[in-house]
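In: missing the sequence, but the structure's below:
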């Protein structure tokens, strides 16, 4: 079997250590992928500092990482949709409690991927571009399509579903989506277009009209992705403006998707004053990632304060909400619907765009730690990627 190396979290709060890792053969409905590129999400640089608090099931040393793209080198029993040599992207789920296996982490040379979280990519697409998609797609899909959230009808490719006549409110349509992807307004402008590539495109492909918010310089971009109207989330009248356009044009809400600091409260306000579904899929806490505490007491205090405020606001307005946990796609048919059925066709037909553009900030496993630092600072219209 091939030799393998990984970027390990050996000690909480310490830099990654690149060293040997066991090459793990695939089980039923799994493949092994030789990674050519991995992407960096906020959760990737946050978790090594808070492993014991957010992933208590994980025992160090461990391999994290969510987004990867590469070539299939081995297939497990029952796999008939993928073969050795296929170029793929995949969502790695090592730290989810239903996996809890270092072999399923992206930050290594050979990753075990589940076939329902793996998509073929076309020859024209680079591995670096493909690697920006998996986690953002999962987060968007869970909030939009799972019954516990908005429960929208599924998208189709290459042509979208027939229009439903309903409107989805996507607050923060140009922001990055991921676990606990909480962004302040400054960071929203730097770490942008990830959701624009996912939530807006998926909602439009499912047959829904989209009203979104973003900084003015991203308005045209979001319209090109399919948003009907885009508003400046920094405007003091943005909530009233969206409510007015919904009511004046007799639009029916299919619910809202909240991304970014303050987004949940804004979405609750909008849905409480408009007709239609009164539920918000919540992708963010009201704690900017750069200010995320590392002590349990501080986390409990900050998150607890936000929770009480949200609970009261939701109760008083009659609007429900629930936080999106991306790896839910591994436990139901949504993973297969997105990664095996929809995405390969949509990518091949170019009806789904792999955005934002990748910015290579390191090479080799040794470059992941350096890429963390670049990602923390934020980039404009890019997603940080490491080429392997």
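Out: Cool, got the structure. Everything quoted here is computed from the prediction, not taken from an experiment.
In: going forward, measure contacts between C-alpha atoms and count neighbours the same way
Out: Noted.
In: so where do the helices sit in the stretch 151-300 of the chain?
Out: Using DSSP state H, counting those that start in this stretch, the helices of the stretch 151-300 of the chain run over residues 185-190, 194-195, 201-205, 219-224, 238-248, 263-272, 296-317.
In: then this one, side by side with the first:
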């Protein structure tokens, strides 16, 4: 292992001893992980709170067995490289990065002072992108880009409906579609209609007070080319009715047991190709690098974010589980919780 000055042997982390939900999260002293071949050790600055985190804590993710306990949640984050494992040459100690953690590989997540990642899963951050802003990108941005461009094969000029447009994944999806030159409809609650308009959504839909099917039919009489569902759980009663014959339906994988799924026969009758999308380690680095570059260059904007201390991890996870979070909740380690980030510690909704 190569690295900077000697690192502490222990760290503070938010961890859990069993898959019983957010209430099991508590502060613990754990050993600082040591990077192995091909890995990097990151000093955490900020991490995203994602739906996958509460699902992990609830035991819904089969790739997280009991042997991983005590479990430090957290699938993504930003921070500074402090040590490198054997064979890593693409990163340097002291470099600022955004990354996906190695939690699914049994190496722990990002809700601690330090985290391990595969070096290939880390993308350097330009100086004009803050840790908190960059922490809004990895899991939701990668998922959105994979769903739209790879699984959904969205093309310039096509019409896409983003269900769940004010959440982290939906907001990145809107901007990815906009940059591609697609025509965009998106659903959100009444408090977020202004947010959709600010991002250039052509057909914003207030799903609480408007008939979604009627609004889509007015905008796209033959149906949309692609429906991206970031919510799932039966939030759209009849998605096939909104999609043109031969169109596509892509749903972000929720991993929820007993989830109500769309009617496969309805899709087949209209020739609609249906896919469930999730990011992979193979495709993630290219997606993340593209999104970091677009954001640093001002072509895309980080979604509204709320920063909380990492000690508030359990409460943050519970809020994400309840849904209706505008933009993204970010956990910031205490030494990075400066006056600048503290100014955002309020509910923007």
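Out: Sure thing, it's come through. Computed from a predicted structure; not experimentally measured.
In: all strands of the stretch 51-200 of structure 2, in order?
Out: 76-84, 96-100, 114-118, 122-124, 159-163, 183-188 (DSSP state E, counting those that start in this stretch).
In: the fourth one against structure 1, how far on average?
Out: In other words, strand 122-124 of structure 2. Compared with structure 1 after fitting, strand 122-124 of structure 2 has a mean deviation of 2.6 Å; criterion: mean C-alpha distance after the TM-score superposition for structure 1.
In: just the first one next, same as before
Out: Comparing strand 76-84 of structure 2 with its match in structure 1 after superposition yields a mean distance of 1.7 Å (mean C-alpha distance after the TM-score superposition for structure 1).
In: that strand to strand 114-118, inter-axis angle?
Out: Here the directions of strand 76-84 of structure 2 and strand 114-118 differ by 90 degrees (axes from the mean of the first three to the mean of the last three C-alpha atoms, to 10 degrees).
In: next, count neighbours for residue 227 of structure 1.
Out: Residues lying near residue 227 of structure 1 (other C-alpha atoms under 10 Å) number 26.
In: dump the strands of the stretch 51-200 of structure 2 to CSV, plus distance to residue 9 of structure 2 and mean neighbour count.
Out: Below are the strands of the stretch 51-200 of structure 2 laid out as CSV (distance: least, C-alpha to C-alpha, whole Å; neighbours: other C-alpha atoms under 10 Å):
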stretch, distance to residue 9 of structure 2, mean neighbour count
strand 76-84, 13, 28
strand 96-100, 22, 27
strand 114-118, 11, 27
strand 122-124, 23, 24
strand 159-163, 45, 26
strand 183-188, 46, 25
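In: got the buried residues for stretch 137-153 of structure 2?
Out: 137-149, 151-152 (16 or more other C-alpha atoms under 10 Å).
In: nearest to residue 40 of structure 2 among these?
Out: Nearest to residue 40 of structure 2, judged by C-alpha to C-alpha, of those is residue 138 at 16.8 Å.
In: gap between residue 382 of structure 1 and residue 188 of structure 1?
Out: Distance, residue 382 of structure 1 to residue 188 of structure 1, by C-alpha to C-alpha, to the nearest Å: 12 Å.
In: also residue 124 of structure 1?
Out: 30 Å.
In: the two: who's more crowded?
Out: Taking other C-alpha under 10 Å, residue 124 of structure 1 and residue 188 do not tie; residue 188 has more neighbours (25 against 8).
In: which one is the more buried one nearest to, not counting chain neighbours?
Out: residue 175 (5.4 Å; C-alpha to C-alpha, 6 or more residues apart in numbering).
In: try residue 272 of structure 1
Out: Using C-alpha to C-alpha, 6+ apart, the closest residue to residue 272 of structure 1 is residue 317 (5.7 Å).
In: what's near enough to touch the one you found?
Out: 268, 269, 272 (C-alpha atoms under 8 Å, 6 or more residues apart in numbering).
In: next: residue 233 of structure 2.
Out: Counting by C-alpha under 8 Å, 6+ apart, residue 233 of structure 2 has contacts 259, 260, 261.
In: just name the closest of those to residue 222 of structure 2, please.
Out: Once C-alpha to C-alpha is applied, the member of the contacts of residue 233 of structure 2 that ends up nearest residue 222 of structure 2 is residue 261, at 23.2 Å.
In: just give the closest residue to the closest one, not the sequence neighbours.
Out: Using C-alpha to C-alpha, 6+ apart, the closest residue to residue 261 of structure 2 is residue 234 (6.4 Å).
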